[in-house]
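Trainee: okay, predicted coordinates and the sequence, questions at the end:
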Amino acid sequence: MSLSTQPAAFAADPAKSRGRRWPEAESRTRSAFERDRDRIIHSTAFRRLKGKTQVFVAHEGDHFRTRLTHSLEVAQIARSVSRRLGLNEDLAETCALAHDLGHPPFGHTGEQVLDQCMKPWGGFDHNAQTLRVLTRLERRYPHFDGLNLTWETLEGTVKHNGPMLRAGDRLEDLAPVWRDLNAEFDMGLTSFASAEAQIAAVADDIAYNNHDIDDALSGGIFTDAELCDGVPMVRDVFDAVRHDFPDLDRDRRRGEVIRRLIGIWVNDLVSESQRRISLYKPGSVDEVRQLPQALVGFSDEMLAKAAELRQFLFAKMYRHWRMNRSRSQARRIVRELFDVFLAEPDTLPPDWQDLHNKDSSKAARLVCDYIAGMTDDFAIDEHRRLFNLDRTL
């Protein structure tokens, strides 16, 4: 497949951006989407991703993915696919880099515990928390909270999983952070996001499906033989690599398998997206938003193979006894941190204390924001400081 040499008619154009919530003078050297990307990379939340769990807790080994390295891999795939489809690489990369900024420590386990803790006050969702980071919690600029990103980048966060509202849905049922942003900056919640944002979302799937295999093999969670027995698509690739390189050592063989698997996923994504482009012939980014289905996606055949892989990973990796132990510890740490901070707000650091706030919802959300921003190691250390009287700490 050749690279697209001309921008697609439906590519996002930074010169036609719907703007920012707080108007700013344009940069003389960077497009609006490039500035968004740079603001994300320089944010505190982005740096913290280096210490947050992807699957393995961050301190378990230097070679496993963290949220940061995962986000970089997603961004690389998003740029590559965008280039092949003639789309705006900067916007796709920006949406990819931002997509996990709201993840708490300990991955989805931390997210589940915070959601349980916050049930009386609207729950917790890492996508909604990403929006809080981007619009409220980052405080680096003199005239506004958040990063004051363009409408298009925020759209990619809001509609990470597609339209927020469908037939029968009510705006009142959305999390407050979605409603508040939409009241100030209409996000078009019933439509799809741009093709670039859609690419970032599916690049996430490609990255984690393949690097979870890589990390699990490196961590001894399952063997090459078990993986091949459980996932026919992977077995076919292993067989092809053995045929092409019969004397290759184990680590190089695994590396070649992962490389080829990523290529299979990317090629299917590009091919299926090109089929949909030929079917719908969108003439603008707004036409992409109004289509009856996502313009970017995998074929039905690839989705079936993905389901087989996810089923295998769930049984053999995500519910492995070592993973269960880590999740068990993480659940206790996050729950106990939340309970003590909510009951005793004077144990929070001074910058996070709001001791005169009698609003239980605001107090709980403040505690939730504090915990959600922690790295794995910081959460572990905070728990020790609060629950361990060892004088050496």
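Mentor: Sure thing, it's come through.
Trainee: only C-alpha atoms for contact and neighbour calcs from this point on.
Mentor: Fine.
Trainee: same for the longest helix along the chain, what does it pack against?
Mentor: The helix spanning the most residues in the chain, taking DSSP state H as the definition, is helix 250-280. Packing contacts for helix 250-280, counted by 3 or more CA pairs under 8 Å, 6 or more residues apart in numbering; DSSP states H and E, involve helix 67-85, helix 195-218, helix 232-244.
Trainee: list the buried residues of it.
Mentor: Of all the residues in helix 250-280, those buried under the rule 16 or more other CA atoms under 10 Å are 253-254, 256-258, 260-262, 265-274, 276-277.
Trainee: nearest to Ala11, out of the helices and strands packed on helix 250-280?
Mentor: Closest to Ala11 of those, according to CA to CA: helix 195-218, at 7.2 Å.
Trainee: mind listing residues that contact the helix or strand just after the closest one?
Mentor: Sequence-wise, the next helix or strand downstream of helix 195-218 (DSSP states H and E) is helix 224-230. Defining contact as CA atoms under 8 Å, 6 or more residues apart in numbering, one finds that helix 224-230 is touched by 217, 234-235, 238, 309, 312.
Trainee: let's bring in a second one:
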Amino acid sequence: MNRQPLAPYATDAACSRGRLHAEPESAHRSPFQRDRDRIIHSSAFRRLKHKTQVFVEHEGDHYRTRLTHSLEVAQIARTCARTLGADEDLAEAVALAHDLGHTPFGHTGEEALHGAMRAHGGFDHNAQTLKIVTDLERRYAEFDGLNLTWEVLEGIAKHNGPLLASAGDDPSTLHFALAEYDARFDLELWTHAGLEAQIAALSDDIAYNTHDLDDGLRAGLFGLGDLADLPLAGPALAEVRARYPGLDAQRTAHETFRRVFGAMVEDVLTETRARLDAAAPESAEALRALPVQMAAFSEALDGDLKIVREFLFARMYRHPEVLRMRRKTARVVRDLFAIFVEEPALLPDDWRDAAVHAVSADIRARVVADYIAGMTDRFALDEHRNLTDATARV
């Protein structure tokens, strides 16, 4: 299928603001396609295969990982961007990068690492993603990081909305990783991101709301019957049962969740078109300057999703089995942080030098946090066992 012409409000790759370090353009790929490829080939992207969101990686092969989630988000983002006349390569690049900064053990790991880092500037996975693609990925001869375009970096930093209230606000109030990079390459943190990044953010919501229901059902934390009274899922389940009486549970679940998924996509497209028609931005810059985001759920669906999230919180995220694992994995992260800060000589060579020769306690703690954040679930568990269990074979 041939690509449709970009809408006036789309981000045009030919007019990119460029890269911090100038490079010759590719003869065969647009700047955003090149960024997407660099993200896919990065070490941090490969590690997402063994990082989970709710369940620990070793518990089963059928639960989503950060990698499968990122691929799902990218697929949704491309579809929505194409339909709305936005640049689908840019939307895909932001979608693929959005989870690179996550710790092992999902949000539990992030909360534990943030607590450990509280006296040293805290930890934030969005800021960590920016740090990874601008510094910690060290593959190229002429620069650290991936040297992505301004538009992809902007999307990573601001896909959930502006970070500052106005142009005059002090960026030092933000997480240090954001503030430090913004001083080098101004990301205009007081404006909205382009439509493509906004689409990536909504695609993330669509993906995790659907697959958390699916994963929770697979894990036996609730049953199909428990979905009957939920908005979105309940009507979809009723439709499937009416159309396919006697269908087995596995197929019933899949047919239900694909309808939930489709309803959210259609809602985003309808609401976003309506907002674009009303605001009529004539350029990507005009869209960024608008006071509200253009990509959004309708008010009605947003209310439905709040009920779905309350259900997931009560029946999945706070389930006793999940809470037990969260308690264990949080302790793993806290223990690793304390051990490496106290004894940085235990770090691998490339991390050890940076930690041992750190000019302050804050810098040492940040090196340790970078190392732990990059761990997969399995590696973190193994490392913790090797460092704390006297009977473990090193």
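Mentor: That came through, no problem. What you see is a predicted model; the values in this text were computed from it and never measured.
Trainee: how about the helices in the stretch 51-200 of structure 1?
Mentor: Listed in chain order, the helices of the stretch 51-200 of structure 1 (DSSP state H, counting those that start in this stretch) span residues 67-85, 89-98, 107-117, 126-132, 151-158, 176-184, 195-218.
Trainee: in TSV: these, plus distance to Thr347 of structure 1 and mean neighbour count.
Mentor: Listed next are the helices of the stretch 51-200 of structure 1 as TSV, based on distance: least, CA to CA, whole Å; neighbours: other CA atoms under 10 Å:
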stretch	distance to Thr347 of structure 1	mean neighbour count
helix 67-85	28	23
helix 89-98	31	29
helix 107-117	18	20
helix 126-132	23	22
helix 151-158	33	25
helix 176-184	27	15
helix 195-218	37	22
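Trainee: and these: which comes nearest Lys362 of structure 1?
Mentor: Per CA to CA, nearest to Lys362 of structure 1 of those: helix 176-184, 11.8 Å.
Trainee: what about that closest one, how far off from structure 2?
Mentor: Its matched residues in structure 2 lie on average 1.5 Å from helix 176-184 of structure 1 after superposition (mean CA distance after the TM-score superposition for structure 1).
Trainee: show me how far that helix is from its chain's centre.
Mentor: 20 Å (CA atoms, centre = their mean, to the nearest Å).
Trainee: which helices and strands sit right next to it?
Mentor: Looks like helix 176-184 of structure 1 contacts helix 126-132 (3+ CA pairs under 8 Å, 6+ apart).
Trainee: name the nearest residue to Leu355 of structure 1, sequence neighbours excluded.
Mentor: Pro345 (6.5 Å; CA to CA, 6 or more residues apart in numbering).
Trainee: run through the residues that contact the equivalent of the one you found over in structure 2.
Mentor: Using TM-score structural alignment, the equivalent of Pro345 of structure 1 in structure 2 is Pro344. Shown in contact with Pro344 of structure 2 (CA under 8 Å, 6+ apart): 352, 355-356.
Trainee: can you add neighbour count, secondary structure and distance to Val73 of structure 2 and give those back as TSV?
Mentor: Supplementary listing: these in TSV, determined by neighbours: other CA atoms under 10 Å; DSSP: H, G, I helix; E, B strand; the rest coil; distance: CA to CA, whole Å:
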residue	neighbour count	secondary structure	distance to Val73 of structure 2
Arg352	19	helix	35
Ala355	23	helix	35
Val356	15	helix	39
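Trainee: how do the residues you listed look in structure 1, which are kept?
Mentor: Using both residues aligned by TM-score structural alignment, their matches' CA atoms under 8 Å, structure 1 keeps these contacts from the contacts of Pro344 of structure 2: 352, 356.
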